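Student: Fold the stuff below for me.
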Amino acid sequence: MAARRTGPVLVEDERAVGYGELWFDAEEDEVELARIIMAPDARGKGLGRALVRGLLAQAAAAGHHDIFLRVHPDNATALRCYRAAGFAPVDPALAATWNKTQPVDYAWLRHDPEASGA
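Tutor: Reported below is the predicted structural model:
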């Protein structure tokens, strides 16, 4: 069963500009990065990537290295951010299985420490 854990708030100039969560799944021994939100005026500055890297560091510190996230397939900005942070698409068959219970066919990504930018 997955347990949700509140993640950090990213602050710039004393203003919250980003937020994210880590959802730990002890049964599967994996973590999902979730609810990653950036203020519109904070986008395009590398802050989202910094937030994602901070979440990755927290997951690794907790002993988890199998890390996933899902994103709406039309969110090109987020997809670029996640790829720059070292995420790559999961196998299409696995994504199709996971999407069976989802409201949309999400793009599912897995962190790849060997990916460029990781």
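
Student: going forward, measure contacts and count neighbours with C-alpha atoms only.
Tutor: OK.

Student: Looking at the protein, which helix is longest?
Tutor: helix 47-61 (DSSP state H).

Student: Show me where the chain has its helices.
Tutor: Assigned by DSSP H, the helices in the chain fall at 47-61, 76-84, 92-99.

Student: would you turn those helices into TSV with mean neighbour count and distance to residue 27?
Tutor: What follows is these, written out as TSV (neighbours: other CA atoms under 10 Å; distance: least, CA to CA, whole Å):
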stretch	mean neighbour count	distance to residue 27
helix 47-61	19	15
helix 76-84	17	25
helix 92-99	13	16
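
Student: and those as TSV, adding distance to residue 2?
Tutor: Below are these laid out as TSV (distance: least, CA to CA, whole Å):
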stretch	distance to residue 2
helix 47-61	14
helix 76-84	22
helix 92-99	15
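
Student: Second chain to compare with the first, below:
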Amino acid sequence: MELLPAGPGHPAVVAGWPASAAEVALWCGRDEFPVSARTVAAWQQEDGVRAFVLVEGERTVAYGELWLDDEEDEAELARLVVAPEARGRGVGRALVRALLAGAVDAGFDDVFLRVRPENAPALRCYHAAGFRPVAPGLAREWNAAQPVDHVWLRAGE
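Tutor: The predicted structure is shown next:
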């Protein structure tokens, strides 16, 4: 598998992966279902966002973003999703590790991600990739600004 920058054809592919409104909420926290290719493409234009796809042969099997914050000197892995037919094969873990390596290569030692507490498959994936919960007080502080509570994880904790 190879991590590549997302290209112009990827938003339409990625937008088609979630099968329900509940899956969209777990993936990206949106009420929109289905998520439009235009929405995914717009995310990629946001300041500090670098979008990537994981490819296996000719197939795109996963998507994720690095949110790079030079001011805070930290990075966040975000909007991670695996193609339905590729789930359960370690693709998510490979995506997380590749994005983490990209963040470290870009000079960020502090790398976080957030996940909804009910997303058990994602939590297992992130733990297997070496992410651990942040201190409870820090999680409460960060959740105060969120519309829903998340489990906040840090690489290498």
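
Student: Just give the TM-score of the two.
Tutor: Between these two chains, after superposing, the TM-score reads 0.89 (TM-score structural alignment, normalised by the length of structure 1); 112 aligned residues with a CA RMSD of 1.5 Å.

Student: still on that earlier bit, so where is the longest helix of structure 1 in structure 2?
Tutor: Aligned by TM-score structural alignment, helix 47-61 of structure 1 falls on residues 91-105 of structure 2.

Student: Need the contact partners of that stretch.
Tutor: The list of residues contacting stretch 91-105 of structure 2 from outside it, by CA atoms under 8 Å, 6 or more residues apart in numbering, reads 3, 54, 61-66, 68, 75, 77, 80-82, 109, 111, 125-126, 128-129, 155.

Student: Sort out for me which of those are in strands.
Tutor: Within the contacts of stretch 91-105 of structure 2, residues falling in strands by DSSP state E are 3, 54, 61-66, 68, 75, 77, 80-82, 111, 155.

Student: Map residue 15 of structure 1 across to structure 2 for me.
Tutor: Using TM-score structural alignment, residue 15 of structure 1 lines up with residue 59 in structure 2.

Student: Kindly provide the distance from that match to residue 155 of structure 2.
Tutor: Using CA to CA, to the nearest Å, residue 59 of structure 2 is found at 28 Å from residue 155 of structure 2.

Student: Looking at these two, which one has more neighbours?
Tutor: Neighbour totals were compared for residue 59 of structure 2 and residue 155, and residue 155 leads with 20 against 12 (other CA atoms under 10 Å).

Student: Can you tell me what the more buried one aligns to in structure 1?
Tutor: When structure 1 is aligned by TM-score structural alignment, the residue opposite residue 155 of structure 2 is residue 111.

Student: burial measure for whatever residue of structure 2 lines up with residue 6 of structure 1, as a count.
Tutor: For residue 6 of structure 1, the aligned position in structure 2 is residue 50, judged by TM-score structural alignment. Look at residue 50 of structure 2: counted by other CA under 10 Å, it has 20 neighbours.

Student: ok, now residue 109 of structure 1?
Tutor: Other residues within reach of residue 109 of structure 1, judged by other CA under 10 Å, total 22.

Student: Leaving out the residues flanking it, which one is nearest to it?
Tutor: Closest residue in space to residue 109 of structure 1, ignoring its immediate chain neighbours: residue 89 at 4.3 Å, by CA to CA, 6 or more residues apart in numbering.

Student: Pull the contacting residues for the one you found.
Tutor: Residue 89 of structure 1 is in contact with 107, 108, 109, 110, counting by CA under 8 Å, 6+ apart.

Student: Please flag which of the residues you listed sit within strands.
Tutor: Judged by DSSP E, the subset of these located in strands is 107, 108, 109, 110.
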